[in-house]
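> Please work out how this folds:
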Amino acid sequence: MTHDHFASLYDVLMEDAPYDSWLEYAEKYVHKEGSILDLACGTGTLTMMLANRGYEVTGVDVSQDMLTVAERKARKSNADVRFILQDMRELEGFNQLDGVTIFCDGLNYLTKEEEVIQTFRRIASSLKPGGVLLFDVHSPFKMEHIFDHQLYGENSESLSYMWFCEPNKESLSVHHSLTFFIKKDEDLYERMDEEQFQRTFLPSTYHQWLEEAGFHRISISADFGNKELEEEDDRIFFKAVKK
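Modelled structure (predicted):
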């Protein structure tokens, strides 16, 4: 499947995503009217929510097709947001930011250690001292147990899909195979296929890389920062402050 096709389906697949909770998590740590960079912003739903709460927001994504959808949505809602095509591993052109967010496991699409390390360094150079990095990632438990040879699916009037997860070759990594059937008319469906790869690392490893990149006051939690992390939590939340 091309990125264009996946971008056109993304908002349908994310209808039940906890955007309000991500927004609340960001508002805990970045002061209102501050400048936020929303990395891996996808089609810009959270980016625009941040803008509507008074933040100066820029959305960044590696997919031009995702950004095309985001810009269309922003124009329709008159949201004051910039969208920029960049790879987070090569982030440049930003400085003195109050906050950077990478939600909805955007960081998990970096499958090599050096890519995550480089991204943390690029983010640190973009933040002002005291600026905050907020992100979430899949937990090791989720990779090893929840995603382990699991099949998910949904059948609706306009869209049906099957989503198969299997371990990939690297430790704590997963290969997602998705097949979509999109209704075109009464008797015709179009099939589209998509492959994605994700990887996570131990919380202690992320902590070490953040420290080495110039962050301190690092907190690790679950449930959008509302509880201490336990072994069987499926998503891990990080807050890190630029020294």
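
> C-alpha from now on. contacts and neighbour counts both.
Noted.

> Can you give me every residue that contacts the spatially most central residue of the chain?
Taking C-alpha atoms, centre = their mean as the criterion, residue 106 is the residue nearest the geometric centre of the chain, at 2.8 Å. In this structure, residue 106 makes contact with 39-40, 136-137, judged by C-alpha atoms under 8 Å, 6 or more residues apart in numbering.

> One more, please, to line up against the first structure:
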Amino acid sequence: MRSYRQFAAVYDRLMEDMPYSEWMSFARRCWDKYGVPKTVVDLGCGTGNLSIPLARSGFSVFGIDLSSEMLSVALSKWDEPYTHGLRENVGTVRWLQQDMRDWDLPMPVDAVISFCDSLNYLTEQQDILSTFRQTFAGLVEGGLFLFDVHAPRQLERYAEEQPFVNDDKDVAYLWTCEYDSNRMEIEHSLTFFIQEETAPKSGSGGALYSRFEENHVQRAYDPQWIADQLVSAGFELLHRCADFKWDKPNEDSERLFFVARKP
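Predicted structure coming up:
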């Protein structure tokens, strides 16, 4: 399972180029086609980069994540004065520290989303099955489950193209990967250097940086196996596509999307 510690403090800075607007557009396209929800669970919500825009658009959102640090950042962003003064029809959001494999709410919801390859952090098949079954149980009849995962080939690309280096003035990182082709599993090893906010003492010769390390493991699964497990959990599989387009996946696809409904 994904576990962010110090990473939470710099997550938004490092993820600022992620296509959050495209995830939002994909969800809205699905909802326009199959039914617009009122209540939405965001599984693996992180720092709220999708939960908060959904709530600002009037949805009642439950942001669920295993990391208390990530949820703390999300809460601070939601509590900014800008959020509450934005518009009259702003929705609500509740932040819940729960495991996506056994998440639970007092009442079923209309839709569940899990984007930004959150499900790839489930590294055993049983974890995927548990999440699918729990999500099925947590939806109303007719409720939609939208999610994406990295394609197996994408994890291979990470291993082939690594190392990755970022060297900004106030934050830098070195990112390396080790790939296990038998399990289609990759371990990301990240070393961060974060500039201290306090100024260095006179004569020190430069800024001070804190160093910390994070290790994250992701696993890819055969797309047909995922589809079969959705059906086994009781879902009706409505659509499969890739890379934010409505087209069918192909060998070059990087991010696979699944649209499922509880009958």
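
> And the residue nearest to the centre of the first structure? What does it align with in the second structure?
Across the two structures, residue 106 of the first structure finds its equivalent in residue 118 of the second structure, going by TM-score structural alignment.

> still on that earlier bit, among the contacts of residue 106 of the first structure, which are located in strands?
When DSSP state E is applied, the contacts of residue 106 of the first structure are split such that 39, 136-137 fall in strands.

> Now rank these by neighbours and give me the top one.
Counting neighbours by other C-alpha atoms under 10 Å, residue 39 comes out on top of those with 26 neighbours.

> That one maps to what in the second structure?
So residue 39 of the first structure corresponds to residue 43, using TM-score structural alignment.

> same question, residue 181 of the first structure
Applying TM-score structural alignment, one finds that residue 181 of the first structure aligns to residue 193 in the second structure.

> cool, and residue 161 of the first structure?
The alignment partner of residue 161 of the first structure in the second structure, by TM-score structural alignment, is residue 173.

> again with residue 92 of the first structure
Aligned partner of residue 92 of the first structure by TM-score structural alignment: residue 104.

> Setting the sequence-adjacent residues aside, check what's closest to its match.
The shortest distance from residue 104 of the second structure to any non-neighbouring residue, by C-alpha to C-alpha, 6 or more residues apart in numbering, is to residue 138 (6.9 Å).

> what's the distance between that neighbour and residue 37 of the second structure?
To residue 37 of the second structure, residue 138 of the second structure is 14 Å away according to C-alpha to C-alpha, to the nearest Å.

> Which residues outside stretch 230-239 of the second structure are in contact with it?
By C-alpha under 8 Å, 6+ apart, the list of residues contacting stretch 230-239 of the second structure from outside reads 129, 132-133, 136, 227, 258-263.

> When you filter those residues down to buried only, what's left?
For the contacts of stretch 230-239 of the second structure, burial is judged from neighbour counts taken by 16 or more other C-alpha atoms under 10 Å, and it is met by 129, 132-133, 136, 227, 258-262.

> and of those, the nearest to residue 166 of the second structure?
Nearest to residue 166 of the second structure among those, counting by C-alpha to C-alpha, is residue 258 at 31.9 Å.

> mind checking how far the residue of the first structure most remote from its centre is from residue 5 of the first structure?
Ranked by distance from the centre of the first structure (C-alpha atoms, centre = their mean), the top residue is residue 187, with 35.8 Å. As for residue 187 of the first structure, its distance to residue 5 of the first structure is 21 Å (criterion: C-alpha to C-alpha).

> what's residue 123 of the first structure in contact with, if anything?
Residue 123 of the first structure makes contacts with 91, 100, 133, as judged by C-alpha under 8 Å, 6+ apart.

> change it to 6 Å
Going by C-alpha atoms under 6 Å, 6 or more residues apart in numbering, residue 123 of the first structure touches no other residue.

> Quick one: map residue 76 of the second structure onto the first structure.
So, by TM-score structural alignment, residue 76 of the second structure is matched to residue 72.

> what about its match, neighbour count?
Neighbours around residue 72 of the first structure, by other C-alpha under 10 Å: 13.

> helix, strand or coil for it?
Each residue gets one of three states, and residue 72 of the first structure gets helix by DSSP: H, G, I helix; E, B strand; the rest coil.

> That one and residue 48 of the first structure: what is the separation?
12 Å.

> residues near the nearest residue to residue 11 of the second structure once chain neighbours are set aside, how many?
Counting by C-alpha to C-alpha, 6+ apart, the nearest residue to residue 11 of the second structure once its immediate chain neighbours are dropped is residue 47, at 7.9 Å. Residue crowding around residue 47 of the second structure was assessed by other C-alpha under 10 Å; the count is 27.

> Equivalent analysis for residue 21 of the first structure, please.
A count of neighbours around residue 21 of the first structure, defined by other C-alpha under 10 Å, yields 13.

> Same check on residue 82 of the second structure?
10.

> in which helix or strand would I find it?
If you go by DSSP states H and E, residue 82 of the second structure is part of helix 81-84.

> I'd like to check what contacts whatever helix or strand comes next after that helix. Which residues are they?
Sequence-wise, the next helix or strand beyond helix 81-84 of the second structure is strand 92-97, with elements assigned using DSSP H and E. With C-alpha under 6 Å, 6+ apart as the contact definition, strand 92-97 of the second structure has outside contacts at 55, 60-66.

> List just the nearest of the residues you listed to residue 254 of the second structure.
For those, the closest approach to residue 254 of the second structure (C-alpha to C-alpha) belongs to residue 65, at 24.0 Å.

> just to revisit the earlier point, how about the secondary structure of the residue nearest to residue 11 of the second structure?
coil.

> List the contacts of it.
By C-alpha under 6 Å, 6+ apart, the neighbours of residue 47 of the second structure are 70-71, 73-74.

> Okay, and which of the residues you listed map to helices?
70-71, 73-74 (DSSP state H).

> isn't there a helix covering residue 199 of the second structure?
No: secondary structure of residue 199 of the second structure (three-state DSSP): coil, not part of a helix.
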